[in-house]
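Colleague: here's my sequence, what's the structure:
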Amino acid sequence: MASPTPQAIVIGSGSGGLTVAIGLSRIGRSAILVEDHHVGGDCTNVGCIPSKSLLHHSADGTLPPAEALSQVRASRTALRDHETELVKTGTERLDFRVGRGRLLSPGRVEITAPDGSTEIVEAPNVVVATGSQPRSLEIPGLPSEMLLTNNNLFELGTAPEHLAIIGGGPIGVEMATAFRRMGSQVTLVEFLPQILTQLLPEPAAILHRSLEAMGVRIEVAAKATAFEAATGTLLVEPVDGANPVAPISSVDAVLVSVGRVPNSKDLGLEVLDVAMDKSGRIVIDAKGRTNVAGLWACGDVTDRGGTTHAAGAWGRRILRAMVSGPLPMPDVPPIPAAVFGDPEAAWIGEQPVEVPSDVRRITVETSDIDRSYTDQAGEGIVIVDVRRLTGKILGATIVGPRAGELIGTVSLSMKTDVPFHKWYGTVWPYPTYSDGLSRAVDAYIAEALPSVHKDALRWALGRAKSLIKR
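Modeller: A predicted model of the protein is given here:
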C-alpha cells in the first residue's frame, strides 16, 4: 500500500503513466495510480501490441483470418493481465485505484469509482498521462456498424472482404499490409499527395510501391465524401483539382485512421488554467512540467507526445526531474519513429526535402547488400543527413527489414553526440542488415575526405559573416 502522503498521483496507466508510477516505487517513493479503463493504455489494448501481433500472424500465414484475430486478442489480454497484476499487487508502494481522476486544485484529485462513489486524494505532484483517442471523420451514409477505428478493429470476427482505409499514416499502412496478407481486398485513401508524410518522398515511394505490388489500391490527394450503403460504394473525390477518382465498390468495412485527439477533456484542467495548445494538448517544458506548479504531463495528451516510446521517455524525464528538483536536465533527445509495413521504415531527427548547403546527405540503396539477397528483401534505402565539417548527425531514414531496430543505433549516436565519421571502422556481424549503415558510413567518408578543406573554408567564411553582422 502507498504511504499516507504519496510522492505523486498519476492519472492514466499507459506507457508514460506506468513509467512514472512504477519508477517512483522502485526508488523507494510511493504513488497512487488512477485508471478508468484497462491498464496499459492505448498501446497494450488497441494499438501497438494488437497491431504488431496481427502483422506477425498475417506474415506467418498459417492461421485463417478468424483464428489470427482470435490469437491477437489472446496475446493482448495476456499482456494486459500481466500489467494489471504488476500494478495491483506486484509493485511495492504503488496504490492502484480504478476510477476516473479529475483535478480539483493543485495537488488534489477526485477519483470517481465505477459505482459512482468518490474519493479525494492529495500529493505534492500530479501527473496527467491520459493519452489520446482516434480522430473522428464523418462520412455521410456510412452505417455505424461498418465504421472501424483502432478501438474496435481488433474485435472483428474475421477479415472483411473489402476494407477501405481512410488515412495513409502508420496505422493505415500497417493495417493495409496485414489485411491484404490475410486475403482482404484493400483500398487506401490519403488526403495528401503521398502516404507516410512523415517520410521523405523517396522512402515513402518505396512503401507505396510495395503496397501496390501486394495488390493494395492507393488513392492519394483524395478524400472520401459519402457512402452508398445499398451498393457498398465509397465515393471519393480528388483534392484541389487532381485527377478524378473512381468510386470504391463492394466495401464492407471502413477503417478511419486520420490522426489522434488528446484525452484532455473533463480532467479539471480548466479549473487550474492549465496551458494548452489549439488542439487541446497540454503544453509542457523540457522537464515535463505544465505552467501549474506540481502538475506534470506526458504522452499523447501533451504537445510533445505522439508515440508509446515517446511517452515512456517523457515519463523518465518527469521521474528524474521530480526526484532531482532544480538540478539541470540533459537536452531532450531526438525521438525515433517507425512504421512496421513491408518493408519497415524508421526515421529520426529533421530531414527537409531541400538539403541545406551546410548539410551532406548520404543515400545508400540497400537492396544489393548480401543479407537482402539471402532474404530476397527487395527495395531498401538508408538516408543520413550530416553536418558538413563536424560530422554531427541531424537525421536519418531507414527503409528495409529490421529498420525499427537499426534506427536505435542512430538514436544512440545522436543522443550522445557521436559524429558520423567516428562510426568508420565499427564492425557489425555479417551478414546482417546493419551492412546498410556500414555502407552509409563508407559513402560519407568517401565524399567528405576530399572536400574537408573546402568545408572548413566554407564554415570559416560563414562564421566570419555572422560575426560581421553582429
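Colleague: from now on I want contacts and neighbour counts done on CA atoms only, so please keep to that.
Modeller: Fine.
Colleague: just the buried residues of stretch 273-285, please?
Modeller: Within stretch 273-285, the residues scored as buried using 16 or more other Cα atoms under 10 Å are 275, 276, 280, 281, 282, 283, 284.
Colleague: got it, and stretch 349-359?
Modeller: Buried residues in stretch 349-359, defined by neighbour count with 16+ other Cα under 10 Å: 349, 351, 359.
Colleague: please generate a structure for the following sequence too, so the two can be compared:
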Amino acid sequence: MASYDVIIIGSGPGGYVCAIRCAQLGLKTACVEGRETLGGTCLNVGCIPSKALLHASHQLHEAEHNFVHMGLKGKSPSVDWDQMQAYKGDTIAQNTKGIEFLFKKNKVDWLKGWASIPQTGQVKVGEETHTAKHIVIASGSEPASLPGVEIDEKTVVTSTGALALPKVPKKLVVIGAGVIGLELGSVYARLGAEVTVLEFLDQITPGMDTDVARSFRAILKKQGLNIITGAAVQGTEALKTKAKVTYKLRKDGSDHQIDADVVLVATGRKPYTMGLGLDGLGVKLSDRGQIVTDSHYRTSVEGLYAIGDVIDGPMLAHKAEDEGMAVAEVLAGQAGHVNYDVIPGVIYTHPEVASVGKTEDQLREAGRAYKVGKFSFMGNGRAKAALAAEGFVKLLADKETDRVLGAHIIGPAAGELIHEICVGMEFGAAAEDIARTCHAHPTFSEAVREAALACGDGPIHS
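Modeller: Here you go, the predicted model:
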C-alpha cells in the first residue's frame, strides 16, 4: 500500500494536467489509468486522432480543388487509407508518450489499472489499495446513444469506431449535427463518401450564434454534406453489408428511411463513472448523472473532488485542463479559479468555427443593450490569397461601455484567432482596445481588428 497526497483517477486532459500541476506544487501525486497509454479519450480516440484525419483530408481537398488555381498542376493524390491510419496512429503515439515523459519528469506515479474507491481516502487499483489525503475524479465521458439505436462499432459506430473504420464508406449517415458529427462527417465527405447528417433540432450546432450556424450550414452543403434538420431518428438496423436508419420529420410527421454503409452516432456524451463505487460512498449526482461539486470542485464526500466531463459544464478538453490546474492549486492551499465566461469553443472543419462569450441571441434574451461589429473575410487580403475568404468575424460589445461580451468567427484559422478575444475578455477589454492594437499585415487576424473597428466608426476594408 502506497500513500499519497493526491490520487487522480483518469489521465485525460483534466487528469494528467491536474497530476502534473499537483506535483509541481509539491504534492506527492499518483494518477490512475487503465488504458495501455495515457491521455484519455482526447489523445487516444478523440481530439488528437480526429484532428490528424481532418488535417490529412483537408490537404486532399486542397489538392483536388485549389492547387490548380495556384498553378500547381498534376495528378491529384490518391488515398491510401491504411497509411492515413498509420499517420493517425503515429500522431497519437507521439502525444501519449509525451504525457508519459512528463509524468516521469514531474515524478507522478502512474498506477496502471482501473480504479474504485472502496472508502474515503482509499483508491483500489487491481489488487492493491492506496491511500490519499485527496482523491480527484477525472474519469471523463463516454458516447451517448438513442433509444432504438444499437451500437456495434462496426456498422453502427460512435466516434471511436468512426476513427478506425477498415475502409472509407461509400455512404455515411451521421446522427447529430454537433461538433463530433460535423467534423467526422467532413473527413469522410472529403475522402469521397456520400454523407447525410440527421439532426433532431431545426439548427445545426445547438447553441451556436445563429448567423454563424446559418452560414456554416450553407458552406457544408456546398462541400457536399446533405444536412436534414428536424429529423427524429426512430432506430437503426444493422444488416449484413449495410445499415438502415429510420427517422420522422418533425414538421409534418412523415416517415423516412435511408441506407448507409456506416452509421455514426454523434448525439453527445455522458459522464463515465462506472466501477468507481460512487453509490456506496454516497456521492451526490445530478439528474444527468454528473457529479455535483461546489465552487472548489469538492463533492458531497469529504476529501473527494471531481473535474472535467464528469461535472457540470461544457465537455471540452481545455475546460477540464483549467479545472485540473484550479483544483491542484486549491489542494496546495492556493486560490484556484476558472473563468467560465471565457472558455472558447472550436469546430475544426474547413473553414473553422470558433466562439467565446455570449451569443447575440443570449444578449437579446437577457435584454442587454449591445452592438455588433462584423467583418467578412472577403475583405481580408491574406484570406483571398489563400483561397479561404468564406466566413466572417462577429464581435459583440456592450452598447454603453464598449466592453467585449463575445465573439464568433467562421473562417480560416478561426480556432487560433479566437484567443485574441479570450485574452481581451480576461482583461476586460473594450472593442476599441482591439481596434487600436496594431495587427500585422497581411494576416487573418486583421479581420478581428476590422470587426472591432465596426463596433465604432466602421471598418476600413468594407
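Colleague: just checking, residue 152 of structure 2 is part of a helix?
Modeller: No. Applying DSSP: H, G, I helix; E, B strand; the rest coil, one finds residue 152 of structure 2 to be coil, outside a helix.
Colleague: what segments of the stretch 51-200 of structure 2 are strands?
Modeller: Ranges of strands in the stretch 51-200 of structure 2, per DSSP state E, counting those that start in this stretch, are 109-112, 115-116, 122-125, 128-137, 141-143, 156-157, 171-175, 194-199.
Colleague: make CSV out of these and add distance to residue 249 of structure 2 and mean neighbour count.
Modeller: Shown next, in CSV, are those (distance: least, Cα to Cα, whole Å; neighbours: other Cα atoms under 10 Å):
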stretch, distance to residue 249 of structure 2, mean neighbour count
strand 109-112, 48, 18
strand 115-116, 44, 23
strand 122-125, 48, 20
strand 128-137, 41, 20
strand 141-143, 24, 18
strand 156-157, 21, 24
strand 171-175, 14, 25
strand 194-199, 10, 24
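Colleague: let's have those in CSV, adding distance to residue 187 of structure 2.
Modeller: Shown next, in CSV, are those (distance: least, Cα to Cα, whole Å):
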stretch, distance to residue 187 of structure 2
strand 109-112, 34
strand 115-116, 35
strand 122-125, 38
strand 128-137, 33
strand 141-143, 19
strand 156-157, 15
strand 171-175, 11
strand 194-199, 10
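Colleague: among those strands, which is nearest residue 40 of structure 2?
Modeller: When those are compared by Cα to Cα, strand 141-143 sits nearest residue 40 of structure 2, at 9.7 Å.
Colleague: superposed on structure 1, what's the mean shift for that closest one?
Modeller: By mean Cα distance after the TM-score superposition for structure 1, the fitted strand 141-143 of structure 2 averages 0.4 Å away from its aligned residues in structure 1.
Colleague: from the middle of its chain, how far away would that strand be?
Modeller: Put simply, strand 141-143 of structure 2 sits 13 Å off its chain's centre (Cα atoms, centre = their mean, to the nearest Å).
Colleague: equivalent range in structure 1 for it?
Modeller: The alignment of strand 141-143 of structure 2 onto structure 1 (TM-score structural alignment) spans residues 132-134.
Colleague: give me every residue that touches the aligned partner of residue 218 of structure 1 in structure 2.
Modeller: Taking TM-score structural alignment, residue 218 of structure 1 has residue 227 as its aligned residue in structure 2. Residues near residue 227 of structure 2 by Cα atoms under 8 Å, 6 or more residues apart in numbering: 196, 197, 198, 199, 217, 221.
Colleague: work out for me the element residue 227 of structure 2 sits within.
Modeller: Counting by DSSP states H and E, the element that carries residue 227 of structure 2 is strand 226-229.
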